[in-house]
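Undergrad: Quick one: sequence and predicted model below, then my questions.
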Amino acid sequence: MAKKKAAAPKASAKLQIRSWIETFDIGKELKAKNEMTGFVYFLGADDSNKLQGLVEEHALAWQMESIKKNDKDFNYFVGLQGPVWILRPKGKNSVGHDGLLDEATYTWARDQFGSLVPHFKANQLKALRIEFFGTERAQELGALVGLDMAPYNYRQFVDGKHLADMPKVSLIKSSEDFDKALIKEASVRARAVTLARHLVNMPPNDLNPKTFAEMATKKLPFGKNLKVTVWDDRKLASEKMGLHLSVGMGATHGPRMVHMKYRPTKKSGLKPIAFVGKGITFDTGGLDIKPSSAMRLMKKDMGGAASVIALALWASESQYPGPLDFYLALAENAVDANAFRPGDIVTARNGMKVEIDNTDAEGRLVLADVLDVACKQKGSDDPEFVIDVATLTGAIKVGLGAEIAGLFANDDDLANELTKAGQRAGDLNWRMPLFDKYWGDLSSPFADCKNSGGGFGGAITAALFLQKFVGGKKWAHLDVYAWADRANGAIGSSGGSGQPVQCLIEFLESRV
């Protein structure tokens, strides 16, 4: 008798990102018997007396003298009852630049507490007591976000073992009750960052324009205050989005545009803000094919779209009080007989004719048509600002490295708000010039412009290209890396970094 084939496992209806900090016992003493227990103390200020008191409570006699002499902001020892970590921010001198690159109190706490999570695992802790002394709200939020971000690991997540090896926790704040609303705020923020990281980490044989669009329509737990619309290749053609279509012509799964329209339940006096994310789910470079070394990480070329959909999830879960629109410009830049070619002339949605100079300058093409859609909304949907996020150029990474996004903007106030938000959130960006003279590098004798220019100033010419499609709207462009080459701070494993989700959350929160 023939054996029956095993039924294929059913895919989960929703992509659920569990929160560790929401399992904490708030304000309750730790109940642990015969279990490996750890203790974490966060001194909000440089309190030497409190430090010495904690050392006397926990340290062995032979440890006390050396620990008390330690003037660092991080103390670790294994004491009478188990491992002990004592953190106290000592403050640092400004590096200049009007403080815009200085480490914020939120950032210090986030990365210090995030870096503790591997220690908890290494010590195989089953229980943990965390106590805050004299801390401020920003420090507490940072610590909680760091604790919630750091456990994420792609393999454990897909294997269903996320948080399986994390200890039970008692969280206490001295002298007053802990604000439980802060737990929710930190959890929603951390989940958004983790979602962006996870999407970037997904392999390109799983995440393509079709399945990415399904993330928005079927897989994510958006509330009723967010409506999702998907434009397939037929709709893109009817909208005359020739640039977007051209990039995805060589792929099995055609391009998509996803629009997530968030409107708060209560009437708001704020105008909408539109966010547009580049979503190239894999970038071969097209017919101008990349070398293998440059193609290795190109599953991350949808990092901009990942951050935008993560921001949409944050807005929906946190019940943001203002109207927001989120757009994903999705395509796969593949090599095929149908792929677009150098020398092709393609007409954009706004009527501009663009000569394809390089098929590996594809991100700006999908963004251009979708920016035109976002900027031409009418009436109450007319956006006050439009902000795009893209892993657009290698040139910006050469100049600013992996952790600082390049910021281009046609409005000084908007640029200043974003840079300050990035500093407060530990998700930095730095403003670069929209030097219009470089537009000449994109001139073409056959069309209105080319899609790429010479070797110098590549990040600037890319931004100048995008500016032609915003129709005079107040606009900002973030050129990001979206990847962590190694574990660091609250990023507990290499891979997607979630850049610039925290910056954009801070930017939106500062407006209300």
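TA: All right, it came through fine. Since we're looking at a predicted model, the values are computed, not measured. Numbers count the residues shown, from 1 in each chain.

Undergrad: from here on, contacts and neighbour counts on C-alpha atoms
TA: Fine.

Undergrad: who touches stretch 499-508?
TA: Residues lying outside stretch 499-508 but in contact with it, judged by CA atoms under 8 Å, 6 or more residues apart in numbering, are 189, 192-193, 196, 303, 307-308, 310-311, 314, 405, 417-418, 421-428, 480-483.

Undergrad: Give me the buried entries from the residues you listed.
TA: 189, 192-193, 196, 303, 307-308, 310-311, 314, 405, 418, 421-428, 480-483 (16 or more other CA atoms under 10 Å).

Undergrad: just checking, which of those belong to helices?
TA: Counting by DSSP state H, the buried ones among the contacts of stretch 499-508 place 189, 192-193, 196, 303, 307-308, 310-311, 314, 418, 421-425 in helices.

Undergrad: farthest pair in the residues you listed?
TA: 303 and 424 (21.7 Å; CA to CA).

Undergrad: all strands of the stretch 351-500 of the chain, in order?
TA: With DSSP state E, counting those that start in this stretch as the criterion, the stretch 351-500 of the chain has strands at 353-355, 385-390, 405-409, 429-431, 449-450, 474-479, 483-484, 495-496.

Undergrad: Comparison target below:
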Amino acid sequence: MQYAIKNSTSIIKQKEECLVVTVNSDKTQSNLIRELDQSTNDMISQLINSGDISGELGKTTFLYVTPNSTKQKILVVGCGQGKNFDINAAKKVIQAAIKELTTKKVKNICWDILTLNPAISGEIAKQLPQITSDLTYSFDQFKSTKSKQPSLQKITLLYSDKQTINHVESQLFQGQIIADAITSTKNIANMPSNVCNAKYLAEESESLGKQYINLKVTCLGEKELAKLNMNAYLAVGRGSANESIMTVIEYHGAKDKKAKPYVLVGKGLTFDSGGISIKPSASMDEMKYDMCGAATVFGVMQAVAELKLPINVVGVMAGCENMPDGNSYRPGDILTTMSGTTVEIINTDAEGRLVLCDVLTYVERFQPKAVIDIATLTGACIIALGHHYTGVMGNNSQLIEELVNSSNKAGDKAWSLPIDSDFQEQIKSTCADIVNASGRDGGTITAACFLSRFTEKYQWAHLDIAGTAWKSGANKGATGRPVAMLIQYLLDQK
């Protein structure tokens, strides 16, 4: 998809196949609508007055034949009351328009949406590529009959404010990069587990490193992990025929190459059967999505390299597979982690925290400015926050606040949950330092409490994306969240 911004105050002078214009539900209309009305012999105003064109938010009217000389198609989209047109209304307008344009197989358009509310033009420009990419995305590489490519090829946006056009163009550019990063995350997350294992994650990362010379990729297999005493990580993968591999992607964009980096750690369980504590068969196919944290790290690192951010960032993908086997770890086992903390295994299906705890110890070597782990960690997070919000917990209130603020700016919602001593009591063990599972009560928080034991040497936040990383049912597939949130957070650190 191509995007462009054209500095113009006229809609009728544009030569694109289709003109997309917005109308208000109140009586006041924009200068562009009035211009278009005059060029069509008052046809637009007549259709508005008759009710055939509605200004109701998200309502669309497609006009094929108009009495103007250009003979262009016109898509009219309602935007509600002009005074109430905010970014949420803009998103609904974009969704409605893109769906209609796709249905009508339009190839290129000229659109007035940036002119509706100058105060949010930058936000609209940033959201447009992301929404368009999401609506036109398909994952069909394993289908014998491929989906047809979306007909829409180019979107030209009108904008006439010369003082702010550079800012809006920059936001549009960022939006395109974020959209591409989300697509990459979706593509990896949607891969079946017989293709996407830890080796696949490592190979995709190595390919990314070859594509962007500002990325350095290092892959550590089981021999290297054993030398590091990452025994909890290794225990989870013992029952799998596929090797556990930790992939480290380094980006040094700061002037001081030794400046403390922001570190992202992604849970990469390419399939989670539950191990000996095996899961019920219903919906077990969705456990290929248990590596969405690692897929998120991949997408974010791609965007960081593309944006050339002036900071240092390290992304770690903790690739692993949890399978039942004669060599699998068992309930009742006691593991000694890389940090020396011992863990009593209560449930082998609480495996993500075991993989992450060793990686969180490993990343101490980078002397991080902040560490953020991303994991489809607990079903309890879905009970707490549904599929709407990513859960945020951590040991630094400022970091948590910054992440929540970035999520709001990105339209990728997150909500903070507490970690305190009352919850910490729940993970005590009678025969080891801590247990890896403590029952259903406060399950999302106690999982974060477990991780907190390994993050005392730096500022840390944990993102539980179990409810937001993928959709079930007829629309089953990865969402690409929270890529936009994390990119926005890193943009805010410049």
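TA: That came in fine, so what should we check first? Quick caveat, the model's predicted, so the values are computed rather than measured.

Undergrad: tell me, the helix or strand harbouring residue 505 of the first structure lands on which residues of the second structure?
TA: Using DSSP states H and E, the element containing residue 505 of the first structure is helix 501-510. Using TM-score structural alignment, helix 501-510 of the first structure corresponds to residues 483-492 of the second structure.

Undergrad: tell me which residues in the matching stretch are buried?
TA: Quick answer for stretch 483-492 of the second structure (16+ other CA under 10 Å): 483-491.

Undergrad: Also stretch 80-94 of the second structure?
TA: 80-82, 85-87, 89-94.

Undergrad: Stretch 281-296 of the second structure now?
TA: For stretch 281-296 of the second structure, using 16+ other CA under 10 Å, the buried residues are 286-296.

Undergrad: who touches it?
TA: So stretch 281-296 of the second structure is contacted by 182, 185-186, 188-193, 265-273, 316-319, 373-376, 465, 469-470, 472, 478, 480-483 (CA under 8 Å, 6+ apart).

Undergrad: Start and end of stretch 432-450 of the second structure, how far apart?
TA: 13 Å (CA to CA, to the nearest Å).

Undergrad: And for stretch 81-95 of the second structure?
TA: 18 Å.

Undergrad: got the residue ranges for the strands in the stretch 151-300 of the first structure?
TA: 168-173, 226-231, 256-262, 273-283.

Undergrad: Out of the ones you listed, which is the most enclosed?
TA: Most buried of the strands of the stretch 151-300 of the first structure, by mean neighbour count (mean count of other CA atoms under 10 Å): strand 273-283, with a mean of 29.

Undergrad: Which stretch of the second structure lines up against that one?
TA: Against the second structure, strand 273-283 of the first structure falls on residues 262-272 (TM-score structural alignment).

Undergrad: That stretch vs the first structure, average offset?
TA: Its matched residues in the first structure lie on average 0.6 Å from stretch 262-272 of the second structure after superposition (mean CA distance after the TM-score superposition for the first structure).

Undergrad: Residue 31 of the first structure and residue 299 of the first structure: what is the separation?
TA: Counting by CA to CA - residue 31 of the first structure and residue 299 of the first structure are separated by 45 Å.

Undergrad: Just give the nearest non-adjacent residue to whichever residue in the first structure pairs up with residue 460 of the second structure, would you?
TA: Matched by TM-score structural alignment, residue 460 of the second structure corresponds to residue 475 in the first structure. Leaving out its chain neighbours, the residue that sits closest to residue 475 of the first structure by CA to CA, 6 or more residues apart in numbering is residue 386, at 4.8 Å.

Undergrad: hang on, residue 25 of the first structure packs against residue 169?
TA: Yes: with contacts counted by CA atoms under 8 Å, residue 25 of the first structure reaches residue 169, the gap being 6.2 Å.

Undergrad: Quick one: map residue 230 of the first structure onto the second structure.
TA: Using TM-score structural alignment, residue 230 of the first structure pairs with residue 219 in the second structure.

Undergrad: how near is the residue nearest to its match when sequence neighbours are not counted to residue 265 of the second structure?
TA: Of all residues beyond its chain neighbours, the one nearest residue 219 of the second structure is residue 247 (4.5 Å), with distances taken as CA to CA, 6+ apart. Per CA to CA, residue 247 of the second structure is found 10 Å from residue 265 of the second structure.

Undergrad: Overlap of the contact sets of these two?
TA: 316-318.

Undergrad: Looking at neighbours, which among those is most surrounded?
TA: When neighbours are taken as other CA atoms under 10 Å, the top entry among those is residue 317 (31 neighbours).

Undergrad: That residue pairs with which position in the first structure?
TA: In the first structure, residue 317 of the second structure lands on residue 328 (TM-score structural alignment).

Undergrad: same thing with residue 28 of the second structure?
TA: So, by TM-score structural alignment, residue 28 of the second structure is matched to residue 48.

Undergrad: Neighbours of the aligned residue in the first structure for residue 234 of the second structure, how many?
TA: Using TM-score structural alignment, the equivalent of residue 234 of the second structure in the first structure is residue 245. Residues near residue 245 of the first structure, counting by other CA under 10 Å, number 26.

Undergrad: now the one 5 residues further on
TA: For residue 250 of the first structure, the count of nearby residues is 21 (other CA under 10 Å).

Undergrad: Before I go, just wanted to say thanks for your time.
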